[in-house]
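Participant: Pasting a predicted model and its sequence here:
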Amino acid sequence: MFMWDTVINLEDDYQLFFKHEIWPPTVVYYLSRLVVTLTSILASLVLQIQNIKDCQALLTVIYVSIVPTVLMTSMLFLLQVRAVYHDSKVAIRLFVLLWLVVSGVSILTSVIFLGAHAGTTQQCNIAVPRNTKAIECLAILLLINDTIVFLAISYQVLTFPLIDYSLKSWAKVFFNKESLPTILHLLLQSGQHYYL
């Protein structure tokens, strides 16, 4: 999946990196997409197929890559919200607070796992201590964060060009790119792709 995603976005990534000025959001994008996500995928693959002497050390590498992946991916959404709600300090502060909560929970979640060998083999297993709900909390919190951000961005984009605020008009703008300026369409579409 990562390889497919990389291949279909290769031209856009090339254009972004070599043809445009590098801004902090661009750095966050590349770190999230190429560096941290790839490290996380490779470490997880090694965990599943390779004989390992020290399972906890490998698990630490996975944590060190997964936590920044969550932080930077949610940071990309935060940057979109900041761009859309640039004139609302209350909204921006609310979304920054939500990002901080997601970040804190993802960091706390990473320390509860234990690495151990599977039986007498040198294959590693990830053990989760009993009675921990941290994984469920992180998954639910990420879903809530992504949903709120997606809905907030969609609402702001959908209300921008509309004269008629009917449900039919919103649906037309939501699903039809001809109704929106290109940048707004891309913002809405990228949020739809990420969320779905």
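Facilitator: Structure's in. What do you need? Numbers count the residues shown, from 1 in each chain.

Participant: Only C-alpha atoms from now on, for both contacts and neighbour counts.
Facilitator: Noted.

Participant: quick one, strands of this protein?
Facilitator: Using DSSP state E, the strands found in the chain span residues 114-117, 124-127.

Participant: Tabulate those strands (JSON lines), appending mean neighbour count and distance to Tyr85.
Facilitator: Formatted as JSON lines, the strands of the chain follow (neighbours: other C-alpha atoms under 10 Å; distance: least, C-alpha to C-alpha, whole Å):
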{"stretch": "strand 114-117", "mean neighbour count": "17", "distance to Tyr85": "41"}
{"stretch": "strand 124-127", "mean neighbour count": "18", "distance to Tyr85": "41"}
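
Participant: Minimum distance to Tyr30: which of these has it?
Facilitator: Distance to Tyr30, taken as C-alpha to C-alpha, is lowest for strand 124-127 among these, at 28.4 Å.

Participant: What sits closest to the spatially most central residue of the chain if chain neighbours are left out?
Facilitator: Taking C-alpha atoms, centre = their mean, the centroid of the chain lies closest to Thr73, which sits 2.9 Å from it. Closest residue to Thr73 apart from its sequence neighbours, by C-alpha to C-alpha, 6 or more residues apart in numbering: Ser32 at 6.1 Å.

Participant: Put this next to the previous one:
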Amino acid sequence: MANATELPNPFTPLAFLPPALANQFEVSRYFCAATLGAYVWDIGLNLGHDYALLFEHKVYFPTIAYFFSRAVTFSFILTNFIYQVAPVKNCEALTRGWSICAVLAQIGTRTLFYLRVTAVWHPNKIIYVVFFILLIAVPSASLTATLGLRAAHIGPTMQCITTFVPAHIEVDTIIPLINDTAVFLAINYRILANTIVANSSMGRLRVFLGGKKGLSTLSQALVQGGQHFYLVAVAVNVTLLILVKLPHLPPVYHSMLATPGVALVNAMACLVFRRIKFGLISPDGVSRNPTSGFSSDFHATANARAHSLQPRHTDPTTTEFESHTTFPLEVLVQKEIGKFEDGRDSGQEVSKSTTLV
């Protein structure tokens, strides 16, 4: 580390780092800044959707989980950005702060994953238990990994840098990878079982591997079920794990994509949630949407039980979807109305979705 009196600007933090480490640290800060900008842009694009979710729909637990995941993910990205670029009085305290935000972000995003997979497999109690265990395991792994981080000031400056990373930091990537892959495969299997019509499991497998018509139908069903978004989440976790395990990669680069990865996975989970809420994806993952071109008005009955952590509690509503051109991603807006068209009270349980047994 150079002597402060020999430097033209002794208060520049990177001047107190070796050249290679200073370059890596600067690249990491660029990624962090780009992630914050992209996530703020995503929030701005979906302000209309979020307003509709809050004021044009009844707010149940899934909606609360959605906004919670958005808030804590943004907090994680913002605190990490402050840690990277701003002068900080107490580096250890800020490190604890963004570590806690990271754990909460994992909880929020994986709760949306859990709601989705249990909705598709409703009312299978084994799925509830298995994926609840995975839901608990993800933040637990993140907690043990991130709370072991240590930080300090760079030389006499107020800029922070991480000084110690736990040896088991890869657990923070492996457990989410297991969870996201399990969610992806579980929903895929459900869609496969309900899309390809065959007399046996081997028959479905043969159609899946060799039947062009069956494969085309399955591919369409996977896209309609939003599975390509979950595939992005799996790919992100695989990439992060590869970066962590590469021996010749500089230590700074091992975790450089962690923040963009958390942001991207959350954005994908939230996108699936919004598309389900606005009728672009069927809640159960297997029934066909009545929308083909998304241009004409239609009425549909949704079963809120498919989005609830409590299988016995039902809050069905009648929803009206109509074309709306002010939203950048979805073209449908869902409006809650209090009575069914046939005059029955909205408290009665009516469902047109496929039974997920």
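Facilitator: In hand now; what should we look at? Just so we're clear, the structure is a prediction, and the values are computed from it rather than from any experiment.

Participant: Overlay the chains and give the TM-score.
Facilitator: TM-score of the superposed chains, computed with TM-score structural alignment, normalised by the length of structure 1, equals 0.84; 188 aligned residues with a C-alpha RMSD of 2.2 Å.

Participant: so which of the strands of structure 1 comes closest to Thr37 of structure 1?
Facilitator: Thr37 of structure 1 sits nearest to strand 124-127 of all the strands of structure 1, at 19.1 Å, using C-alpha to C-alpha.

Participant: Mean distance between that closest one and structure 2 after superposition?
Facilitator: In the superposition against structure 2, strand 124-127 of structure 1 averages 1.3 Å from its aligned positions (mean C-alpha distance after the TM-score superposition for structure 1).

Participant: show me where structure 1 has helices.
Facilitator: Per DSSP state H, structure 1 carries helices over the ranges 2-8, 10-18, 24-30, 37-49, 55-84, 89-110, 134-159, 167-175, 182-195.

Participant: ranking these by burial, who's on top?
Facilitator: Ranked by mean neighbour count, the helices of structure 1 are led by helix 55-84 with a mean of 19 (mean count of other C-alpha atoms under 10 Å).

Participant: what does the helix or strand where Glu320 of structure 2 lies correspond to over in structure 1?
Facilitator: If you go by DSSP states H and E, Glu320 of structure 2 is part of strand 317-323. Aligned using TM-score structural alignment, strand 317-323 of structure 2 spans no residues in structure 1.

Participant: What residues sit buried inside the next helix-or-strand element following that strand?
Facilitator: As assigned by DSSP H and E, the chain's next helix or strand after strand 317-323 of structure 2 is strand 332-337. Neighbour counts over strand 332-337 of structure 2 (16 or more other C-alpha atoms under 10 Å) mark 332-335 as buried.

Participant: What helices and strands are in contact with strand 332-337 of structure 2?
Facilitator: For strand 332-337 of structure 2, the elements it packs on are strand 317-323, judged by 3 or more C-alpha pairs under 8 Å, 6 or more residues apart in numbering; DSSP states H and E.

Participant: what's the strand it packs on packed up against?
Facilitator: For strand 317-323 of structure 2, where contacts count as 3+ C-alpha pairs under 8 Å, 6+ apart, the packed elements are strand 298-302, strand 332-337.

Participant: Determine the angle, from 0 to 180 degrees, between the last one and strand 298-302.
Facilitator: Here strand 332-337 of structure 2 points in a direction 70 degrees away from that of strand 298-302 (axes from the mean of the first three to the mean of the last three C-alpha atoms, to 10 degrees).

Participant: ok, now how distant is the alignment partner in structure 2 of Leu58 of structure 1 from Thr162 of structure 2?
Facilitator: Counting by TM-score structural alignment, Leu58 of structure 1 corresponds to Leu94 in structure 2. For Leu94 of structure 2, the distance to Thr162 of structure 2 (C-alpha to C-alpha, to the nearest Å) stands at 11 Å.

Participant: How many neighbouring residues does the aligned partner of Lys19 of structure 1 in structure 2 have?
Facilitator: In structure 2, the residue paired with Lys19 of structure 1 according to TM-score structural alignment is Glu56. Neighbourhood size, Glu56 of structure 2 [other C-alpha atoms under 10 Å]: 15.

Participant: what's near enough to touch the nearest residue to Glu56 of structure 2 once chain neighbours are set aside?
Facilitator: Excluding the flanking residues, the one nearest Glu56 of structure 2 by C-alpha to C-alpha, 6+ apart is Lys335, at 5.7 Å. Shown in contact with Lys335 of structure 2 (C-alpha atoms under 8 Å, 6 or more residues apart in numbering): 56-57, 319-321.

Participant: Which one of those residues sits in the busiest neighbourhood?
Facilitator: Thr319 (23 neighbours).

Participant: list the contacts for the aligned partner of Gly104 of structure 1 in structure 2?
Facilitator: Under the alignment by TM-score structural alignment, Gly104 of structure 1 pairs with Ser140 in structure 2. Residues in contact with Ser140 of structure 2 (C-alpha under 8 Å, 6+ apart) are Val103.

Participant: closest to Ala258 of structure 2 out of the helices and strands packed on strand 317-323 of structure 2?
Facilitator: Going by C-alpha to C-alpha, the one of those nearest Ala258 of structure 2 is strand 332-337, 33.3 Å.

Participant: which bit of structure 1 covers the closest one?
Facilitator: Following TM-score structural alignment, strand 332-337 of structure 2 has no partner segment in structure 1.

Participant: Please apply the same query to stretch 172-179 of structure 2.
Facilitator: Going by TM-score structural alignment: stretch 172-179 of structure 2 matches residues 138-145.

Participant: I'm done for today, thanks for sticking with me.
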